[in-house]
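Trainee: A structural model of the following input is requested.
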Amino acid sequence: MSIEQNGLRQIDEEKLREWLVSRAAKYAKLDDAEIDADTPLSQYGLDSVSAVALAVDLEDEFGIVLGVDTLWKYPTVNLVVEMLLSTPQRSQRD
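Mentor: Okay, here's the model as predicted:
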């Protein structure tokens, strides 16, 4: 499955999941293998500052713009991936 909406380049589901795990690990100061995609990111110590940084990274890497509260509504990597793949995305690059 991939995102191909609103002119965004195609994004592979597994690549997106791996990328999110890697970024979450970076902000939590953990190894990628220590991040479970079904565990709330807040349990790894990610706070609002790191959530905003992660959202900015996601926009920079994929052109996907997330609302400030998105990572609280979808608190795990897998929930974020599912939301991104099922929701039309808007890009400021359009």
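
Trainee: CA atoms for contacts and neighbours, from now on please.
Mentor: Noted.

Trainee: for the nearest residue to Leu54 once chain neighbours are set aside, grab the count of nearby residues.
Mentor: Excluding its sequence neighbours, the residue lying closest to Leu54 (CA to CA, 6 or more residues apart in numbering) is Arg23, at 6.8 Å. The local packing of Arg23 (other CA atoms under 10 Å) involves 19 other residues.

Trainee: repeat that for Glu61.
Mentor: So Glu61, with other CA under 10 Å, has 10 neighbours.

Trainee: then Leu41?
Mentor: 24.

Trainee: what element comes up after the host helix or strand of Leu58 heading to the C-terminus?
Mentor: If you go by DSSP states H and E, Leu58 is part of helix 48-62. Going down the chain from helix 48-62, the next helix or strand is helix 70-73, by DSSP H and E.

Trainee: and this one, please, so the two structures can be compared:
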Amino acid sequence: MSIAPETRDARHAEPSPRRKAPGLELWLTERVAFHLRKPAEDIDPDTPLADYGIDSVAAISICGEIEEEYRIAVSPTIAYDFPTVHAIATHVTELLADRATDGGARS
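Mentor: Predicted coordinates for the structure are as follows:
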């Protein structure tokens, strides 16, 4: 028996507590997989998202999900500036660390 992939919109879910990079990378992999309509297991965190055929709508959606989930501002071009799940996760982790260092001054 197979289980259908989750189809509910994560933007309406309760925000999760801050994750460290490995948890963030898993969450991000799941979001990318959702937008590509692929199993998360098929997403390699070191493969460029462009190789999967991610489009601008999905990239912008992922940007918004990062902002909502982690309460930080990221560039709408994040998926192009940081072309892999791993690179995006590393960048977001750095932004979170900067925010913590700044005492939460950034939003």
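
Trainee: where in structure 2 does the helix holding Leu58 of structure 1 fall?
Mentor: Mapped onto structure 2 using TM-score structural alignment, helix 48-62 of structure 1 spans residues 56-70.

Trainee: distance from the matching stretch to the middle of the chain?
Mentor: Using CA atoms, centre = their mean, to the nearest Å, the mean C-alpha position of stretch 56-70 of structure 2 is found 7 Å from that of the whole chain.

Trainee: next: stretch 73-92 of structure 2.
Mentor: Taking mean C-alpha positions (CA atoms, centre = their mean), stretch 73-92 of structure 2 and its chain are 8 Å apart.

Trainee: what sits up against it?
Mentor: 21, 24-25, 28-29, 44-50, 59-60, 63-64, 66-67, 107 (CA atoms under 8 Å, 6 or more residues apart in numbering).

Trainee: and if we set it to 6 Å?
Mentor: With CA atoms under 6 Å, 6 or more residues apart in numbering as the test, stretch 73-92 of structure 2 has contacts from 25, 45-49, 59-60, 63, 67.

Trainee: ok, average deviation of the match of helix 48-62 of structure 1 from structure 1?
Mentor: When structure 1 is superposed, stretch 56-70 of structure 2 averages 0.8 Å from its matched positions, counting by mean CA distance after the TM-score superposition for structure 1.

Trainee: got a list of what the residue nearest the centre of structure 2 touches?
Mentor: Residue closest to the average C-alpha location in structure 2 (CA atoms, centre = their mean): Leu28, at 3.3 Å. The contact partners of Leu28 of structure 2, by CA under 6 Å, 6+ apart, come to none.

Trainee: now do it against Thr101 of structure 2, distance only.
Mentor: Distance of Leu28 of structure 2 to Thr101 of structure 2, computed by CA to CA, to the nearest Å: 23 Å.
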